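# got a structure for you, letters missing:
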């Protein structure tokens, strides 16, 4: 018993480490293809965009909010930038990326303003925004994809090439960008004054206001940050796929939410970490990739994701009930 107490994880990240190790061992035994360098690189690159979205959503969750519109924002950003490039309104890669981020931030700020000024639950506003943006995008484009994109956006970028047993590999650009954003987010949340304010607002908005924190500004920052991450993720998704497909990103929001929740982010705010969020992303990625290799339907993963979110909601409600000493009704 004493030995178990020593081995027992004391944090969410510790538990996730054990779960990931067990899953890796299981899928390695079930499929020899799982623990290959190429599969691990493909897995990391495939879920890099999910990781970027999750890091942005994590910041919003810390404040006690939630935003479901990021995938629709990313899709709109993709299509707007691609259209401008094809019409000759944009040429510079730098200006294109900057405009994409500005558009993403603008949608995030709109969400924050509506949530704060109307005092409406964030999920209602952001689901409405998601439906509005995606509906308009599909209506205006008829769901048509864009293929003829400039080389700078779609040509593979060689980063950190290496050789193992005569086989050549390279680290993908999306993974490098995701790791860079993870570091930026970690510094933001752990080493800056605004990071502490984000956690304070999530812990208790009323208490944060009493000590002089401008809650409206924190909301603007959090949702704007997610908007920027949505734009960057959308641009990288186009880089990976070499095309803009209006419906490619919408529908994966629950994967992102589940990853953030698995990583320790509380739906009531005030908790969560960058490391935990990344571990949650790759846990979902390992689960989907491993089940696919052994021939299990992805629908099973959807069941797991739904259970994770439902359990998180129940835990959040249970904690609030203990704090207020009221029932479930």
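Done, it's in. All values derive from a computational prediction rather than experimental measurement.

# Only C-alpha atoms from now on, for both contacts and neighbour counts.
Fine.

# can you tell me how far the closest residue to residue 85 other than its chain neighbours sits from residue 232?
Nearest residue to residue 85 in three dimensions, chain neighbours excluded: residue 91, at 6.2 Å (Cα to Cα, 6 or more residues apart in numbering). Summarising the geometry, the distance separating residue 91 from residue 232, computed by Cα to Cα, to the nearest Å, is 18 Å.

# neighbour count winner among these two?
Counting neighbours by other Cα atoms under 10 Å for residue 91 and for residue 232 shows that residue 232 has the greater number, 26 against 13.

# Enumerate every residue touching that one.
By Cα atoms under 8 Å, 6 or more residues apart in numbering, the residues touching residue 232 are 52, 74, 97, 100-101.

# Mind doing that once more with 6 Å?
For residue 232, no residue meets the contact criterion (Cα atoms under 6 Å, 6 or more residues apart in numbering).

# so it, which of the three states?
In terms of secondary structure, residue 232 is helix; the call rests on DSSP: H, G, I helix; E, B strand; the rest coil.

# now swap in residue 258 and tell me
For residue 258, the reduced secondary structure class is helix; criterion used: three-state DSSP.

# Please enumerate the strands of the stretch 151-300 of the chain.
When assigned using DSSP state E, counting those that start in this stretch, the strands of the stretch 151-300 of the chain occupy the ranges 159-164, 167-171.

# which of these is buried the deepest?
Among those, strand 167-171 has the highest mean neighbour count (mean count of other Cα atoms under 10 Å), at a mean of 13.

# looking just at contacts, which helices and strands does that strand meet?
In this structure, strand 167-171 packs against strand 159-164, with contacts taken as 3 or more Cα pairs under 6 Å, 6 or more residues apart in numbering; DSSP states H and E.

# Take this one as well and set it beside the first:
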């Protein structure tokens, strides 16, 4: 049984402590933060970002980076919606299948350019970010879709309770989020191919010498993120009951900041699903708290930028170099005391 209980590392413990402090502060300064309605609304809204985070973690573990996934989700939203409408409505099975298929295809495009043309992942995904978004806005003229199939706009509620401040509900995106998290956990922690992803992210050359298919790992990592982006886009369409081409534009920074804050190393080879979820929880709670306190949304953008900057400065080689310097300093001090 203990094998299925996640081990809490230093990053996870630190995040839990910070989240607890923020929650206590918000509960004392606002009347609505700790209400069941607000907590479940926060969970329903964050489910899409958690699905994004699960896919992005796989890419970061494999040593890559992708900032095009939120735009890819918007593209998948539009393609799935128009396809379903053109065939008469479809159903959930068709919607999920199309979302995963189109999302995986967009992820594979990134993987192909990164692996076959030997281009740095950040450069490729900046390019595809602009290509995907530009094509979407050009071909749609920025027009939203409001007439969706009935099964898509009928809210699936798995839990509801009437409270003094309104109805508290748990909706379909939360259930799908749990399924995606479980699947990603199985991939990274229970399958041999997950260990190969960690090995490639930690040392690509050593992984190649061990016989790991580097190309296959690229397609797996970016395809997985693409599939998660497709699912997230479908859940956002269900939650919002509409398709707005630029609705998810900018979410990539929130998710990236959260996953890196949760301990995923930008250089690859390190990261936990629990840390990613906790990092996203911290970012989401901070955003929610600022909204409840009436503080400008620009403050949240500054916080996200600061998180990314701090994470880059304190990740990977920087921390390793710092540890090495500390060890050398201690060794020198002990040697001096011995003399």
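The structure has been received and is ready for your questions. What you see is a predicted model, and the numbers here were worked out from it, not measured in a lab.

# about what we covered before: in TSV: the strands of the stretch 151-300 of the first structure, plus distance to residue 15 of the first structure.
Compiled in TSV, the strands of the stretch 151-300 of the first structure are given as follows (distance: least, Cα to Cα, whole Å):
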stretch	distance to residue 15 of the first structure
strand 159-164	31
strand 167-171	28
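
# which residues touch the equivalent of residue 285 of the second structure over in the first structure?
Taking TM-score structural alignment for the superposition, residue 285 of the second structure sits opposite residue 286 in the first structure. Neighbour list for residue 286 of the first structure: empty [criterion: Cα under 6 Å, 6+ apart].

# rewinding a little: roughly how far does the residue nearest to residue 85 of the first structure sit from residue 129 of the first structure?
Here the distance between residue 91 of the first structure and residue 129 of the first structure works out to 30 Å (Cα to Cα).

# What of residue 163 of the first structure?
In this structure, residue 163 of the first structure and residue 129 of the first structure are separated by 46 Å, where distance is defined by Cα to Cα.

# go on, residue 121 of the first structure?
Between residue 121 of the first structure and residue 129 of the first structure the distance is 13 Å, computed by Cα to Cα.

# More neighbours: which of these two?
Comparing residue 121 of the first structure with residue 129 by other Cα under 10 Å, the one with more neighbours is residue 129, at 21 against 13.

# How about that one, nearest residue that isn't a chain neighbour?
Ranked by Cα to Cα, 6+ apart and with sequence neighbours excluded, the top spatial neighbour of residue 129 of the first structure is residue 69, at 6.0 Å.

# surely the one you found meets residue 132?
No - under the contact definition of Cα atoms under 6 Å, residue 69 of the first structure does not touch residue 132, with a separation of 9.4 Å.

# Which SSE is immediately downstream of the helix or strand encompassing residue 26 of the first structure?
With elements delineated by DSSP states H and E, residue 26 of the first structure resides in helix 12-30, which encompasses its position. Helices and strands here follow DSSP H and E; after helix 12-30 of the first structure, the next one along the chain is helix 37-46.

# Run the angle between that following helix and strand 159-164 for me.
Using axes from the mean of the first three to the mean of the last three Cα atoms, to 10 degrees, one finds that helix 37-46 of the first structure and strand 159-164 are set 160 degrees apart in direction.

# Contacts for helix 37-46 of the first structure next, please.
174-175.

# repeat that with 10 Å
Outside helix 37-46 of the first structure, the residues within contact range by Cα atoms under 10 Å, 6 or more residues apart in numbering are 33-34, 36, 48, 51, 164, 167-176, 178, 237, 240, 281-282, 285-286, 288-290.

# With residue 304 of the second structure as the reference, measure out to residue 294 of the second structure.
Relative to residue 304 of the second structure, residue 294 of the second structure is positioned 18 Å away (criterion: Cα to Cα).

# In the second structure, mark out all the helices, start to finish.
For the second structure, applying DSSP state H gives helices covering 10-29, 36-61, 69-86, 92-116, 121-140, 150-153, 172-189, 192-202, 204-209, 214-240, 251-261, 273-292, 297-314, 317-338.

# Redo these as TSV? Include distance to residue 267 of the second structure.
Putting those into TSV (distance: least, Cα to Cα, whole Å) gives the following:
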stretch	distance to residue 267 of the second structure
helix 10-29	17
helix 36-61	7
helix 69-86	19
helix 92-116	15
helix 121-140	12
helix 150-153	39
helix 172-189	17
helix 192-202	7
helix 204-209	11
helix 214-240	15
helix 251-261	11
helix 273-292	16
helix 297-314	10
helix 317-338	8
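
# residue nearest the centroid of the first structure?
The central residue of the first structure, meaning the one whose C-alpha is nearest the mean C-alpha position (Cα atoms, centre = their mean), is residue 54 at 1.8 Å.

# In contact with the closest residue to that one other than its chain neighbours, which residues?
If the residues on either side of it in the chain are set aside, residue 54 of the first structure comes closest to residue 256, at 5.2 Å by Cα to Cα, 6+ apart. Residues touching residue 256 of the first structure, when contacts are defined by Cα under 10 Å, 6+ apart, comprise 47, 49-58, 68, 71, 262, 277, 280-281, 284, 305.
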